[in-house]
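# Give me the fold of what follows.
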Amino acid sequence: QGAEPLFFLDYFATGKLEAGIAEAVVAGIAEGCRQSGCALVGGETAEMPGMYPPGHYDLAGFVVGAVDRAKVLPRMGDMATGDVLIGIASSGPHSNGYSLIRRIVEREGLSYEAASPFSDGTLGEALLTPTRLYSAAALPLIKGSLINGLAHITGGGLTENTPRMCPDHLVPRIDRNSWTPGPVFQWLQEAGGVELDEMHRTFNMGIGMVFSVEPDMVEIVMNQLSLMGETPVVLGDLAPA
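As a prediction, the model looks like this:
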């Protein structure tokens, strides 16, 4: 919605604190906050014997952000037919589709410690590539009023997430041939025999964030994203519903 992250709080619960686990989790949270430019202001740790098996823990958290009410996204009144959809890359499945991923790995008879069939390292390491955080790429575009909408591609993929930023009279029109999904998605589709439509409803397919941009702003947005180290892709446009 265009808000700038301000601060984050976490909650960590386990049956018995084990040396190194809580510290590693909090270190990961702190790194995420650093990448997003927000503060880790506190949290809670709870030991509840009997509630969790050894080695298991429960993790939750929330972030508070701020945005001027007049600049809340999406600006549906400014969106029009022909506006361009620009995407930037994900780092992998992020946090979505893991029920299907586990089923495919099980059916293939693979161990998570085995060599990854689509990348270096183990399969477990490849599937748990940390989720990308997009505030550093998105905030300059938001503050420069260069975009009218954002879609974070989470559960439901491009199929379900992109339409959520559109007004009722517009729909996203995405060309699936405009980018190449990463090797992890190609392997999951082939190994699992998953239909392409189902892949796009379940996974982000290599696109983690989508921007809705007016045609005369496309070159500026593409150049700015490139300067930030992104490889932006024109995915499609907005069409009449």
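
# rest of the way, CA atoms for contacts and neighbours
OK.

# Now the element after the lengthiest helix in the chain, going C-ward?
Scanning the chain for the helix with the most residues, using DSSP state H, yields helix 21-36. Note on helix 21-36: by DSSP states H and E, the next helix or strand toward the C-terminus is strand 39-47.

# I would like the residues contacting that next one, please.
Residues outside strand 39-47 that contact it (C-alpha atoms under 8 Å, 6 or more residues apart in numbering): 6-17, 29-30, 33.

# now it and helix 21-36, what's the angle there?
Going by axes from the mean of the first three to the mean of the last three C-alpha atoms, to 10 degrees, strand 39-47 is angled at 160 degrees with respect to helix 21-36.

# Following up with a second sequence; could you model it the same way so I can compare the two?
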Amino acid sequence: MSDTSKTPLSYRDAGVDIEAGERLVEAIGPLAKATARAGVMGGLGGFGALFDLKASGYEDPVLVSGTDGVGTKLMLAFETGIHNTVGIDLVAMCVNDLIVQGAEPLFFLDYFATGKLENGVAERVIAGIADGCKQAGCALIGGETAEMPGMYAAGDYDLAGFCVGAVERGEQLTGERVAPGHILLGVASSGVHSNGYSLVRRLAEDKGWKLDRPALFDRDRLLIDALIEPTRIYVKSLLPIVRDGLVDAMAHITGGGLLENIPRVLPADAHAEVDADGWDQPGLMAFLQAQGNIEPAEMARTFNCGVGMVLAVEPAHAEVVRSRLEDAGETVLAVGRIDAGDKGCTVRGSAGTWAAHEDWSATHNA
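Got it, this is the predicted structure:
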């Protein structure tokens, strides 16, 4: 009988492949380099990433930071093998939170964790992150790849992102300028974005959706393609009008939907009145509502309902903002207005809006 107690062990025997990690760093080097912008110092591989704020053109900057993940939308990637878009979602969830405060995203770092590193999958995910960074105009300057045997099921991984941006002191958006009479404009979403997927996946399981079949609401598109569509990145279309002082507040419509996100950018004496009759609910949203018999109020606090961003603007600026956003390729929606009242949001709709319900309203006070 052999004595295995003296058999030499390696990290690879424990399930961690250091060489695979090194190969991944080599593979993603060109992806990160392609996102370089003014201010980037050095490349990947150091203990920390360097960024020169002065070289990026700011005189008296205020730093704005944000971190986020993709949530259970990742489960769709695991189930379908579509890994090239969730990285865009990761970047979008962070940079869209920065732009609503008037900040330009400068650099991004990611965290990719898995049980066993599969470079083909990791490379596709990180390629998506690099794509998102290019869309946002920020640099991918670092990150962490963690291989942790036993922590994740085979084929599973998790993602987190961290972004830092800057805005000149005194130019940040705080919502303080919002007042009764302001107009609320919406910028259309590209789909579900990255919130509400626990409910989406529950519906898919309960209703037995065939993800590889044409969608009932769009026969020219597979259902999975509509569900996994990456979150739209709004930085390049919104930053110019923010810098020109045309917007007084913006809300990124993420978890909590319209009801809970709009009040986050309002002063104490402002109440958002959202008219759901002001825009057509996208086919995907109507499909989700019908499949789950979801009440309109629940839709308004769970999904973005076709609105990825909400902008509060003075009436005199509304048409200029609309025109410039449309010229930038965005679809602009009439969302509502700001009235005097307690800080909060009310979403109303008439019968037939957001499925066949009676006249309805839902209110959230912050």
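
# re the thing from before, counting neighbours, which of the contacts of strand 39-47 of the first structure comes out on top?
Greatest neighbour count in the contacts of strand 39-47 of the first structure, by other C-alpha atoms under 10 Å, goes to Thr14: 22 neighbours.

# From Thr45 of the first structure, how far out is that one?
Applying C-alpha to C-alpha, to the nearest Å, the value for Thr14 of the first structure to Thr45 of the first structure is 8 Å.

# you'd agree Thr129 of the first structure is up against His94?
Yes. Thr129 of the first structure is within contact range of His94, at 7.4 Å (criterion: C-alpha atoms under 8 Å).

# mean per-residue distance, the longest helix of the first structure to the second structure?
For helix 21-36 of the first structure, the mean distance to aligned residues of the second structure following superposition is 0.4 Å (mean C-alpha distance after the TM-score superposition for the first structure).

# How about the residue nearest the centre of the first structure, nearest residue that isn't a chain neighbour?
For the first structure, the residue nearest the mean C-alpha position is Gly208 (4.6 Å; C-alpha atoms, centre = their mean). Once flanking residues are discounted, Gly208 of the first structure sits nearest to Ser90: 4.3 Å by C-alpha to C-alpha, 6 or more residues apart in numbering.

# Contact partners for whatever residue of the second structure lines up with Met199 of the first structure?
Matched to the second structure by TM-score structural alignment, Met199 of the first structure sits across from Met299. By C-alpha under 8 Å, 6+ apart, the contact set of Met299 of the second structure is 257, 289, 305.

# Name the helix or strand for the last one, please.
Of the helices and strands defined by DSSP H and E, none includes Cys305 of the second structure.

# Quick one: neighbours of it, just the number.
A count of nearby residues for Cys305 of the second structure, using other C-alpha under 10 Å, gives 27.

# next one: the second one
Residues contacting Gln289 of the second structure under the criterion other C-alpha under 10 Å number 18.

# tell me the contacts of the corresponding residue of the second structure for the residue nearest to the centre of the first structure?
Counting by TM-score structural alignment, Gly208 of the first structure lines up with Gly308 in the second structure. Applying C-alpha under 8 Å, 6+ apart, one finds that Gly308 of the second structure lies in contact with 186-190, 232, 252-254.

# Distance of Gly308 of the second structure relative to Thr254 of the second structure?
8 Å.

# hmm, back to that, would you check that the residue nearest to Gly208 of the first structure makes contact with Val210?
No. Contact criterion C-alpha under 8 Å: Ser90 of the first structure and Val210 do not qualify, at 10.6 Å.

# Tell me roughly how far the helix or strand that contains the match of Gly208 of the first structure lies from the first structure on average.
Using DSSP H and E, Gly308 of the second structure falls within strand 307-313. Average distance, strand 307-313 of the second structure versus aligned residues of the first structure after superposition (mean C-alpha distance after the TM-score superposition for the first structure): 0.5 Å.

# one step back: now the contacts of Gly308 of the second structure: which count as buried?
186-190, 232, 252-254 (16 or more other C-alpha atoms under 10 Å).

# which one of those is nearest Arg264 of the second structure?
Comparing those against Arg264 of the second structure with C-alpha to C-alpha places His252 closest, at 9.6 Å.

# What's the match for the closest one in the first structure?
The pairwise alignment with the first structure assigns His252 of the second structure to His152, based on TM-score structural alignment.

# wait, that match sits on Phe211?
No. When contacts are counted by C-alpha under 8 Å, His152 of the first structure is not listed as touching Phe211 (9.0 Å).

# residues shared between the contacts of those two?
By C-alpha under 8 Å, 6+ apart, His152 of the first structure and Phe211 have no common neighbours.

# With adjacent residues omitted, what lies nearest to Thr346 of the second structure?
Thr363 (4.1 Å).

# since we're on the one you found, how many residues are nearby?
Residue neighbour count, defined by other C-alpha under 10 Å, stands at 19 for Thr363 of the second structure.

# part of a helix, is it?
No. Thr363 of the second structure: not assigned to a helix; according to DSSP: H, G, I helix; E, B strand; the rest coil it is strand.

# so who does it touch?
Thr363 of the second structure sits next to 259, 344-347 when contact means C-alpha under 8 Å, 6+ apart.

# what does Leu98 of the second structure give?
Contacts for Leu98 of the second structure (C-alpha under 8 Å, 6+ apart) come out as 64-66, 104-105, 164-165.

# Which of those fall in strands?
When these are checked against strands (DSSP state E), the matches are 64-66, 104-105, 164-165.

# Which one (most neighbours) among those residues?
Highest neighbour count within these: Pro105, with 28 neighbours (other C-alpha under 10 Å).

# Could you identify the residue of the first structure that aligns with that residue?
Checking TM-score structural alignment: Pro105 of the second structure goes with Pro5.

# Ala27 of the first structure versus that match, what's the distance?
In this view, Pro5 of the first structure and Ala27 of the first structure are 18 Å apart by C-alpha to C-alpha.

# Can I take it that Leu9 of the first structure is in a strand?
Yes. Secondary structure of Leu9 of the first structure (three-state DSSP): part of a strand.
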